[in-house]
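Participant: I'd like to go over a predicted model; first the sequence, then the structure.
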Amino acid sequence: MHGPAHNPAHNPADPGALTRARAVAAAVVDPELPMLTLHDLGVLRDVALGDDGAVVAAITPTYSGCPAMATMRDDLLHELHAAGFADARVRVVLEPAWTTDWITPAGRAALADAGISPPGRAPRHAGPVPLRLGPPRRAVRCPRCGADDVEVTSEFGATACRALYRCGSCLEPFDHVKEI
């Protein structure tokens, strides 16, 4: 007989089930930055067992309206189901809002290894956020040669969370993950 009651990966009485579910969810890659897992990107907030024994993964969007959220949810569910967790859900957590400060050190290294400049510290604001009409000042280094002689060529890259830069030393273009 098949089903959740006979599948040790889904048995809520199995003490290792939650550990396995967390490992499966943590290994799911981001659809827009596939060198990062959802864990390394910092969008995977929690994996728990619900009162009904279901695996519940919590994710936070990188920004409001992020088009990758549906794919992240679908990929999480697919991987959890493939690992034997037939009863799995994904819940979206909006508070606190995601910040690039949640990207792990391993995630930052993976970005740089892929030729993408990782973000610096996210700006902190108390009260209203000031409106600035020019590009923000960022401490950006070329991920290829390490030079800080860089210029922004576009505030908008392949995704809304990236800006395009060009290195003045090696002349190579590169993406930079914007600080949020």
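Facilitator: Structure received. Residues are numbered from 1 along each chain as shown.
Participant: C-alpha from now on. contacts and neighbour counts both.
Facilitator: Noted.
Participant: if I look at the residue most central in space within the chain, how far off is Ser169?
Facilitator: Closest to where the C-alpha atoms of the chain average out (CA atoms, centre = their mean) is Leu41, at 2.9 Å. Separation of Leu41 from Ser169 (CA to CA, to the nearest Å): 29 Å.
Participant: what does stretch 85-100 contact?
Facilitator: For stretch 85-100, the surrounding residues in contact (CA atoms under 8 Å, 6 or more residues apart in numbering) are 3-4, 9-10, 21, 41-43, 45, 53-63, 73, 76-77, 80-81, 119, 121-122, 178-180.
Participant: ok, structure two:
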Amino acid sequence: MVSAVREIVAAVQDPELPVVTIEQLGILRDVRVDDTGAVTVDITPTYSGCPAMDAIRADIAAALARNGVDDVEVRTVLAPAWTTDWITPDGRAALEEHGIAPPGPAHGTVTTLTLSVRCPHCGSPDTRELARFGSTACKALWVCRACQEPFDHVKAL
């Protein structure tokens, strides 16, 4: 039963990055089912003030309700804090495929310096940051000097 419930929850799309699921983004932490059938889902926001968490909780509850599971608690777990290392390889590929530059690995607690971000459209490293905040607070707006296309870049956290 746990694997079936986890599969349902894992398929929930991120509302701010709908090209990836909450599992691919690394937000989904744990799914538990107790002896009575009650489900507990643990999620971690990409940053503590993420406004999408309410929508994600509602989407998880709705997905489970569509599959006959009504006794659901969705808990926000802040520790350990989310890191871009939790984005799955297929999540990184989906972001790039849809014109969003995925972050490089965060390498645990080591902060890396990003000198350039590769353009997800043409692959050029000749890019520059236009704005620290893009369409959401967890993304920055960049532009490629080679193909002139703007793109979002998921910030490394």
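Facilitator: Thanks, I have the structure now. Since the structure is predicted, the reported quantities are computational estimates derived from the model, not experimental observations.
Participant: how alike are these chains, TM-score-wise?
Facilitator: For this chain pair, the superposition-based TM-score is 0.94 by TM-score structural alignment, normalised by the length of structure 2; 156 aligned residues with a CA RMSD of 1.6 Å.
Participant: circling back to that earlier point, so which of the contacts of stretch 85-100 of structure 1 are in strands?
Facilitator: Arg45, Val55, Val56, Ala57, Ala58, Ile59 (DSSP state E).
Participant: all strands of structure 2, in order?
Facilitator: 28-33, 39-43, 72-76, 100-101, 127-131, 139-144, 150-154.
Participant: include distance to Arg92 of structure 2 and mean neighbour count when you put the ones you listed into TSV, please.
Facilitator: As requested, the strands of structure 2 are arranged in TSV below (distance: least, CA to CA, whole Å; neighbours: other CA atoms under 10 Å):
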stretch	distance to Arg92 of structure 2	mean neighbour count
strand 28-33	16	18
strand 39-43	19	19
strand 72-76	23	17
strand 100-101	8	26
strand 127-131	19	17
strand 139-144	14	22
strand 150-154	10	24
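Participant: still on that earlier bit, out of the contacts of stretch 85-100 of structure 1, which end up buried?
Facilitator: 4, 9-10, 21, 41-43, 45, 53-62, 73, 76-77, 80-81, 119, 178-180 (16 or more other CA atoms under 10 Å).
Participant: aligned partner of Ala21 of structure 1 in structure 2?
Facilitator: Matched to structure 2 by TM-score structural alignment, Ala21 of structure 1 sits across from Val5.
Participant: aligned to Glu73 of structure 2, what sits in structure 1?
Facilitator: Per TM-score structural alignment, Glu73 of structure 2 is aligned with Arg89.
Participant: residue contacts, the match of Ala21 of structure 1?
Facilitator: With CA under 8 Å, 6+ apart, Val5 of structure 2 has these contacts: Val31, Leu64.
Participant: cool, and the one 10 residues further on?
Facilitator: Residues in contact with Pro15 of structure 2 (CA under 8 Å, 6+ apart) are Ala52, Ala55, Ile56.
Participant: check contacts around the first one.
Facilitator: Okay, so that is Ala52 of structure 2. Pro15, Glu16.
Participant: state the distance from the counterpart of it in structure 1 to Pro61 of structure 1.
Facilitator: Under the alignment by TM-score structural alignment, Ala52 of structure 2 pairs with Ala68 in structure 1. Ala68 of structure 1 sits 8 Å away from Pro61 of structure 1, going by CA to CA.
Participant: so in structure 1, which helix runs the longest?
Facilitator: helix 69-82 (DSSP state H).
Participant: find the nearest non-adjacent residue to Val177 of structure 1, please.
Facilitator: In space, and not counting its chain neighbours, Val177 of structure 1 is closest to Arg162: 4.5 Å by CA to CA, 6 or more residues apart in numbering.
Participant: likewise for Ala10 of structure 2?
Facilitator: Glu23 (5.0 Å).
Participant: what's the answer for Thr37 of structure 1, then?
Facilitator: Val29 (4.0 Å).
Participant: do the same with Ala112 of structure 1
Facilitator: Per CA to CA, 6+ apart, closest to Ala112 of structure 1 is Pro143, 5.4 Å.
Participant: show me what the one you found aligns to in structure 2.
Facilitator: By TM-score structural alignment, Pro143 of structure 1 lines up with Pro120.
Participant: tell me how many other residues crowd its match.
Facilitator: Counted with other CA atoms under 10 Å, the neighbours of Pro120 of structure 2 add up to 22.
Participant: good, wrapping up.
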